[in-house]
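Engineer: this one's structure only:
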């Protein structure tokens, strides 16, 4: 009888289903919205490098368009998209659909006027007069300023972050490492995706923590990889509850 019981348990142990390891601690950082400007920073650096190598007098398509004008249009387009993300919230797929519909209509109208300039001559002349231009120094300066702000943000968040452990929630803040402690067991977590674009850019969202015996909820905005963080916290607290029940038994 003893041999039969051991052989029946072996396939369960070697079934190949590995549980994910529960982390000892999870760090939660709430970033300012400026971090969503990283696409603009990337395009600015690329434009600065290209303009430095190719030169400001480079042409594309023969003598029709300056590369400086093309790079400026690309930069302004990405910058405009980033500013739209910062200025408005797109909480639902319907708003996302309307946004892309507006972009598609704008691009369609622009292409129509470009290849058929006689449809609306006055508007076509206005568009032809728009010839944005920037040299490499402008892109380098913009990249340097925005990059410096990113560095300052990275330093700042190292002095203001949250740490979730198995039995407590810690808030580290201040240059002198001030510490606040909250009870982690029975911690309620709410995950909110308030903006689809912000979630696409950094997988970020709002995390609302409800510690036990605390009258106010803790709201953390712009937490990167929020779905992964929420699952890790849930696994950690779930494992803690199982251990407590086993100890009680």
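Structural biologist: Good, I have the coordinates. This structure is a prediction, so every number in the text was calculated from the model and none was measured. Numbering: from 1, shown residues only.

Engineer: Only C-alpha atoms from now on, for both contacts and neighbour counts.
Structural biologist: Will do.

Engineer: where along this structure do the strands fall?
Structural biologist: Secondary structure of the chain (DSSP state E): strands at 25-28, 59-60, 65-66, 160-165, 168-173, 178-183, 188-192, 205-210, 218-223.

Engineer: Next one for the comparison:
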């Protein structure tokens, strides 16, 4: 039995795309890992407490009395000798260096992790990492790691200077600082999300609309002979920015090229545009297409 053409026509509209809206976001959206780690570090600081004071070596009351007696010249010789022995025993108590304890404290760990994430985030925003460049950086990091492991197996001690340096490094901030960073970024993202409709593109089967300006100014372009291409100039931004990429619109009718950077879900937008362009139909009066 032949299929019902009416039922087929009823299924087609549900699969059609009426329009595709394309938003171009600023590059600051790739700072969201810093906001996430600011919230994590702020929560951790609420748990472990604020800044830690430098611990002082323990001193017994007997040692204090002996020192005072020696300064004032009081006491018998035997008592002084006994006090000197107790003082030497107190001096022999092993106390971890203040720098080492401060470096391994949770306050310093949270601060160091936040700074590392922030530094990596800024590097991703400052430099472009195409596919081959990213592979080269990974291979260089692996080569350097194996080289350091080989030198360590040959008896080269390069950890001692780093350990000595770490005693002088102390990065700490209270929970309010981390939460303030996260709050500022959250407000910034909210403003970006709310104002994205001030400048965006809408592609329809028969025309392309450019909405811009606070009063919703509108520019119209024909969809006929519209060409578009997708580019992923930075693979790290693609991973951090929810599949962000670059979309290039080429209007052959007026020789205009529009470049839209940092378009989220670029693969999905490309698929929608392909389906939209495939729906483009031309009807001639008196004929059925």
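Structural biologist: Right, received. Where do you want to start? Keep in mind it's a predicted model, so treat the numbers as computed, not measured.

Engineer: TM-score them against each other, please.
Structural biologist: The TM-score (TM-score structural alignment, normalised by the length of structure 1) is 0.79; 229 aligned residues with a Cα RMSD of 3.1 Å.

Engineer: Take the strands of structure 1 and lay them out in CSV including mean neighbour count and distance to residue 141 of structure 1.
Structural biologist: Shown next, in CSV, are those (neighbours: other Cα atoms under 10 Å; distance: least, Cα to Cα, whole Å):
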stretch, mean neighbour count, distance to residue 141 of structure 1
strand 25-28, 16, 32
strand 59-60, 14, 23
strand 65-66, 16, 21
strand 160-165, 19, 29
strand 168-173, 18, 32
strand 178-183, 13, 36
strand 188-192, 14, 36
strand 205-210, 20, 31
strand 218-223, 18, 27
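
Engineer: Next one: the aligned residue in structure 1 for residue 202 of structure 2 from residue 27 of structure 1, what distance?
Structural biologist: The alignment partner of residue 202 of structure 2 in structure 1, by TM-score structural alignment, is residue 163. Here residue 163 of structure 1 is placed at a distance of 5 Å from residue 27 of structure 1 (Cα to Cα, to the nearest Å).

Engineer: Likewise for residue 139 of structure 1?
Structural biologist: Taken as Cα to Cα, the span from residue 139 of structure 1 to residue 27 of structure 1 is 35 Å.

Engineer: Redo the strands of structure 1 as JSON lines? Include distance to residue 143 of structure 1.
Structural biologist: Below are these laid out as JSON lines (distance: least, Cα to Cα, whole Å):
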{"stretch": "strand 25-28", "distance to residue 143 of structure 1": "28"}
{"stretch": "strand 59-60", "distance to residue 143 of structure 1": "24"}
{"stretch": "strand 65-66", "distance to residue 143 of structure 1": "22"}
{"stretch": "strand 160-165", "distance to residue 143 of structure 1": "26"}
{"stretch": "strand 168-173", "distance to residue 143 of structure 1": "29"}
{"stretch": "strand 178-183", "distance to residue 143 of structure 1": "34"}
{"stretch": "strand 188-192", "distance to residue 143 of structure 1": "32"}
{"stretch": "strand 205-210", "distance to residue 143 of structure 1": "26"}
{"stretch": "strand 218-223", "distance to residue 143 of structure 1": "23"}
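
Engineer: right, so of those, which gets closest to residue 125 of structure 1?
Structural biologist: Of all the strands of structure 1, it is strand 65-66 that lies closest to residue 125 of structure 1, at 16.1 Å by Cα to Cα.
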